[in-house]
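> What follows is a protein structure lacking sequence information:
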């Protein structure tokens, strides 16, 4: 009853073998209907030092992002990355990388749903995500091993298959850029269909971020994309994380309106590039948690 298309949700339950076959052939209908569990994950990205990492953890963030992309103002060294990991591990009272035991489901969307539940449970103690963009698998694996990263996030044009654990050595989040017109704020009419048809079983999760038409590489724009795209993708069963232009002032509205599975913020909680404003971090996390409770009413 909560699904945008109850008929499709019933078919997704696979009560008839024919429905199962259709789900396997068409990823846009797999997974048993709309995602309805609400906002479960908060990621604070662009962390460069232990103090900011500790505040993010204390505030209630699930994922702590460290960026290894050279062009980024928030790029960290191996030593900085390791220091953040050590802080997060100490906070979570653990001494080793958290290993995610992911299911092996039939369709890509079913896989995303199973992965989401595992990540929710595993990130109750914060995890560290290393962010990379068009960098070699060898470099990614080196940073994973040297810093002790729990997860990675691929932010370039590497493709879905590049997120395989066999390539990255740990589960990987795949960033999907929403190509947005800077004047109208609109994305392509086929954006949702294109994304759903591109999903494979390789990524741990999907993160939607803004890219600006005409620019070569997306991400880090500080611009909101049309969040109805996220809502439509979740109505097809895929839990998504949203990023791009979020701050303590607007993220609560996004949660109430779209109920995304996850929220990712970077520049919106900074005092300066690479340095977090601790009061903004706390306000952001508190606001998301409060808005998630409000958005869940009636579900």
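Perfect, I can see it now. Keep in mind it's a predicted model, so treat the numbers as computed, not measured.

> switch to C-alpha atoms for all contacts and neighbour counts from now on
OK.

> what's the span of stretch 111-131 from first residue to last?
22 Å (CA to CA, to the nearest Å).

> Okay, buried residues for that stretch please.
Neighbour-count burial for stretch 111-131 flags 111-116, 118-119, 122-123, 125-131 (criterion: 16 or more other CA atoms under 10 Å).

> In helices, which of those residues appear?
111, 112, 113, 114, 115, 116, 118, 119, 122 (DSSP state H).

> nearest to residue 11, of these?
residue 113 (16.5 Å; CA to CA).

> is it true that that closest one touches residue 238?
Yes: counting by CA atoms under 8 Å, residue 113 sits close enough to residue 238 to count as a contact (6.6 Å).

> packing partners for the lengthiest helix in the chain?
Longest helix in the chain by number of residues (criterion: DSSP H): helix 278-296. Applying 3 or more CA pairs under 8 Å, 6 or more residues apart in numbering; DSSP states H and E, one finds that helix 278-296 contacts helix 50-59, helix 251-258.

> Show me what counts as buried in that helix.
For helix 278-296, burial by neighbour count (16+ other CA under 10 Å) applies to 278, 280-282, 284-289, 291-292, 295.

> Below is structure B, check it against A:
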């Protein structure tokens, strides 16, 4: 999310978690101040996730001052055990599965909207010692089938619910959540 407005729309649409990109070359990356505003504004029942592609411990230290519920980090960035956050590690198809985190996210698109590798995602879900989150190329039109096919613990969407880069579309967010909920657990 890049704004409080979009984050509140996502929560109203039924999103379980709100991700904010920080310390990243992404056009969706926001400042610590904007991230703080978003995290403070959302419901205490929505999980806040600070997302970074930075492998710099100093960037992570700054991000942790926001006190998100979880951080999504590159595979090898060390997160202090006493940080008080859940750790989601990003996996690429060449990366080994990880057990030193609370979840892994399978996404080879990194916010570009490219589709995920379905077979790789299935193998990850089958073999992972921790929950797998599926991302990459998901949108309201394909998310239900992706969930049925892969059976991830959760799904993550970015560009698939945008009106423009960094600007969420309320109609698409509602349609995405509705599509997710049509799949039997």
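Done, it's in. Everything numeric in this text was worked out from a predicted model, so none of it was measured.

> hmm, back to that, would you turn the helices and strands packed on helix 278-296 of the first structure into TSV with distance to residue 265 of the first structure?
As requested, these are exported to TSV (distance: least, CA to CA, whole Å):
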stretch	distance to residue 265 of the first structure
helix 50-59	11
helix 251-258	9
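
> so how far does stretch 40-57 of the second structure reach from one end to the other?
Note: stretch 40-57 of the second structure ends 24 Å apart using CA to CA.

> How about stretch 241-259 of the first structure?
10 Å.

> okay, and it goes to which residues in the second structure?
The counterpart of stretch 241-259 of the first structure in the second structure, using TM-score structural alignment, spans residues 133-151.

> Sketch out the helices for the second structure, chain order is fine.
In the second structure, the segments counted as helices under DSSP H are 4-13, 32-41, 57-64, 118-127, 143-150, 170-181.

> What is the corresponding segment of the first structure for the first one?
Spelled out, that is helix 4-13 of the second structure. With TM-score structural alignment as the criterion, helix 4-13 of the second structure aligns to 50-59.

> Could you list the buried residues of that stretch?
50, 52, 53, 54, 55, 56, 57, 59.

> which outside residues touch it?
44, 47, 64, 83-84, 87-88, 91, 126, 275-276, 278, 281-282, 285-286 (CA atoms under 8 Å, 6 or more residues apart in numbering).

> which residue is nearest the middle of the second structure?
For the second structure, residue 156 is the residue whose C-alpha lies nearest the centre (CA atoms, centre = their mean; 4.8 Å).

> What is the burial count for the closest residue to that residue other than its chain neighbours?
Using CA to CA, 6 or more residues apart in numbering and skipping residues adjacent in sequence, the residue nearest residue 156 of the second structure is residue 135, 4.9 Å away. Residue 135 of the second structure has 28 neighbours, counted by other CA atoms under 10 Å.

> For burial, what's the neighbour tally of residue 96 of the second structure?
11.

> Give the aligned equivalent of it in the first structure.
Under the alignment (TM-score structural alignment), residue 96 of the second structure maps onto residue 195.

> same check, this time on residue 179 of the second structure
Superposed on the first structure with TM-score structural alignment, residue 179 of the second structure falls opposite residue 287.

> Would you mind confirming that its match is in contact with residue 252?
Yes: between residue 287 of the first structure and residue 252 there is a contact under CA under 8 Å: 6.0 Å.

> Would you mark the buried spots in stretch 123-131 of the second structure?
By 16+ other CA under 10 Å, the buried positions in stretch 123-131 of the second structure come out as 124, 125, 128, 129, 130, 131.

> now the end-to-end length of that stretch.
End-to-end distance for stretch 123-131 of the second structure: 13 Å, by CA to CA.

> Likewise for stretch 57-66 of the first structure?
One end of stretch 57-66 of the first structure to the other measures 14 Å (CA to CA).

> next one: stretch 71-80 of the first structure
Termini of stretch 71-80 of the first structure sit 16 Å apart (CA to CA).

> What range does it cover in the second structure?
Under TM-score structural alignment, the match for stretch 71-80 of the first structure in the second structure covers residues 25-34.
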